[in-house]
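> the following block contains a protein sequence and its predicted model.
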Amino acid sequence: MPSRFNQRTVLGLVVVLLGVFAFVVQADAAVEGDGLVAFDPGLTSDFVAHRTAVLSTVARAATFLGEIPVLTILTIVAAALLRLFTHRWRPAIVLAAGMIGAATLTYTLKVLIGRHRPDASLVLGAVSNGFSFPSGHSLSSAVFFLLLAGLLWYSKASRAIKLAGTAVAVVLTAAVGLSRIYLGYHWATDVLAGWTVAATWLCLIATTVHFAGRRRH
């Protein structure tokens, strides 16, 4: 009978493969213009129709958290704090590696898919001419916030703090992704794909860390 270690590793790899499959399906729909992609124009119109001054301010604040310079600074600060409070390099390295991987995946997949963004007339802010699929803001912010939440569960913090931290991470992840649709920078399926890649990448990181930890012991 396989050990618990093997079971977790196999389960993690299965989830990663399912994530890859889900993204491939989404990417194919983005290229072909069918599947869930068919609902994109309608969803974007709904978001635009419900814009208000207050929601626009909140959306701009949320999308600001997903900007590359902001996430870079946050990653450096968070990595330094992890090193300072845990007295170990491993959490800081995991966070840094996770964010570097997220950036690499974003650039590579955008170039491979080459999907264009919604019409510039829908954008609430400075127009971006880069490719759209998957949403880099959604992908990178999800990796950053959820990876920090995951590392929190390996700390000595109380269960209440761990649950609160996880809830905040989920809310911030959702806020950044939805803000990209609201502001007109991305289609809904771009954001969904970003979240799918982020979840798959996080699962691969967790599986690798678990595997390395058990081998070391």
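Sure, I can see it.
> please count neighbours and contacts with C-alpha atoms only from this point.
OK.
> the protein: helices as residue ranges?
Taking DSSP state H as the criterion, the chain contains helices spanning 4-32, 40-49, 53-65, 68-86, 90-113, 136-152, 159-182, 188-216.
> would you mark the buried spots in the last one?
Looking back up the chat, that one is helix 188-216. Neighbour-count burial for helix 188-216, counted by 16 or more other C-alpha atoms under 10 Å, picks out 188-207, 210.
> residues contacting F23?
By C-alpha atoms under 8 Å, 6 or more residues apart in numbering, the contact list for F23 reads A193, T196, V197.
> looking at those, which is nearest R90?
V197 (23.2 Å; C-alpha to C-alpha).
> surely the closest one touches S138?
No: using C-alpha atoms under 8 Å, V197 is not in contact with S138; the gap is 9.6 Å.
> overlap in contacts of these two?
By C-alpha under 8 Å, 6+ apart, V197 and S138 have no common neighbours.
> neighbours of the nearest residue to R51 once chain neighbours are set aside, how many?
Distances taken as C-alpha to C-alpha, 6 or more residues apart in numbering put Y182 closest to R51, at 7.6 Å, once the chain neighbours are dropped. Neighbourhood size, Y182 [other C-alpha atoms under 10 Å]: 29.
> pasting the second one now:
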Amino acid sequence: MRRGRLYASATAAIACLVGFWELGTDFAYESEVQRFDAVVSAAIVSLRTPWLTWVMKLVTVTGGGVVVTAAVFALVTWQMVRRRRVAALFSVVLVAGGSLIAAIAKGQFVRLRPPAESALIALPQSYSFPSGHAMASLCLGAALAYSILHSAASRLVKRASVIACLVYPVAVGLSRVYLGVHFASDVVASWLLGGVLLSLSLGAASLSQSAD
């Protein structure tokens, strides 16, 4: 069982890493990636309305550093009070590691943001690829889902909560494209890179729980 989980984690991590690397090395040269960005961005931007813009601005804030840091601090505090040390370590490594890796990747790929005139909010000063908000929300959502799945909550509560934790990073990622501060491939790349870290973290957590 443990060997199977480790194999699955390693396989998923490699697959996500390959996908991320393909996007990272192709976005400046491959017309397929550029067409993908253009088509997806046009489709999402076509949905712009005043009320949806207000919602998207609110959603995108939840993927920012202040909200994510506060949320993971509260989560880890609760986990430590409940003596769930593995879950607490999982949350810290996943969220902090995700933010660090995203920042490093931005400096390596150096992709400029979309044109400022198409953005509905001020463009961040950092590079575009990958999306830090998409990465942070994915890692936070995964940490919350992991904690919920290992709690004593009912099966219905677990399912509903996990679905919400999965919808959250998708909503944040879409908001970044909707608001015009990221290309669609930036968001997809963040999900893939986050998948690498998540897969490895799940494998490590499985080992730790087996050792306990």
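Cool, got the structure. Every value quoted in this text rests on a predicted model; they were computed, and no experiment measured them.
> circling back to that earlier point, what's the match for the residue nearest to R51 of structure 1 in structure 2?
Aligned by TM-score structural alignment, Y182 of structure 1 pairs with Y178 of structure 2.
> over to F144 of structure 1?
Under the alignment (TM-score structural alignment), F144 of structure 1 pairs with L140 of structure 2.
> for its match, which residues are in contact?
V68, A71, V72, S91, L94, V95.
> just the buried ones among the residues you listed, please.
For those, a burial check counting by 16+ other C-alpha under 10 Å picks out V68, V72, S91, L94, V95.
> surely the first one touches T62?
Read that as V68 of structure 2. Yes: counting by C-alpha under 8 Å, T62 is a contact partner of V68 of structure 2 at 6.8 Å.
> okay, and the common contacts of these two?
S137.
> distance of the closest residue to G180 of structure 2 other than its chain neighbours relative to D186 of structure 2?
Distances taken as C-alpha to C-alpha, 6+ apart put A119 closest to G180 of structure 2, at 4.1 Å, once the chain neighbours are dropped. Going from A119 of structure 2 to D186 of structure 2 by C-alpha to C-alpha, to the nearest Å gives 15 Å.
> then P124 of structure 2?
Separation of P124 of structure 2 from D186 of structure 2 (C-alpha to C-alpha): 14 Å.
> what does M80 of structure 2 give?
Taking C-alpha to C-alpha, one finds M80 of structure 2 at 34 Å from D186 of structure 2.
> then L207 of structure 2?
Going from L207 of structure 2 to D186 of structure 2 by C-alpha to C-alpha gives 32 Å.
> same question for G97 of structure 2.
From G97 of structure 2 over to D186 of structure 2 the distance is 18 Å, taken as C-alpha to C-alpha.
> next one: R35 of structure 2
Distance from R35 of structure 2 to D186 of structure 2, counting by C-alpha to C-alpha: 14 Å.
> let me know whether A142 of structure 1 touches V171 as I believe.
No: contact between A142 of structure 1 and V171 fails when scored by C-alpha under 8 Å: they sit 10.0 Å apart.
> so the two - more neighbours on which side?
Legend: neighbour count by other C-alpha under 10 Å for A142 of structure 1 and V171, higher for A142 (29 against 12).
> ok, now which ones touch the more buried one?
A169, V170, T173, W195, A198, A199.
> distance to V24 of structure 1 for those residues - can I get that in TSV?
Shown next, in TSV, are those (distance: C-alpha to C-alpha, whole Å):
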residue	distance to V24 of structure 1
A169	26
V170	24
T173	22
W195	13
A198	14
A199	14
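> for Y107 of structure 1, state which of those residues is nearest.
A198 (13.4 Å).
> which one in structure 2 is aligned with the closest one?
Using TM-score structural alignment, the equivalent of A198 of structure 1 in structure 2 is G194.
> could you do A120 of structure 1 as well?
The alignment partner of A120 of structure 1 in structure 2, by TM-score structural alignment, is A116.
> leaving out chain neighbours, which residue sits closest to that match?
Spatial nearest neighbour of A116 of structure 2, excluding adjacent residues (C-alpha to C-alpha, 6+ apart): L123 at 6.5 Å.
> burial measure for that neighbour, as a count.
Each residue near L123 of structure 2 was counted by other C-alpha under 10 Å, and the total is 18.
> and of the contacts of L140 of structure 2, the nearest to R5 of structure 2?
Nearest to R5 of structure 2 among the contacts of L140 of structure 2: L94, at 18.1 Å, using C-alpha to C-alpha.
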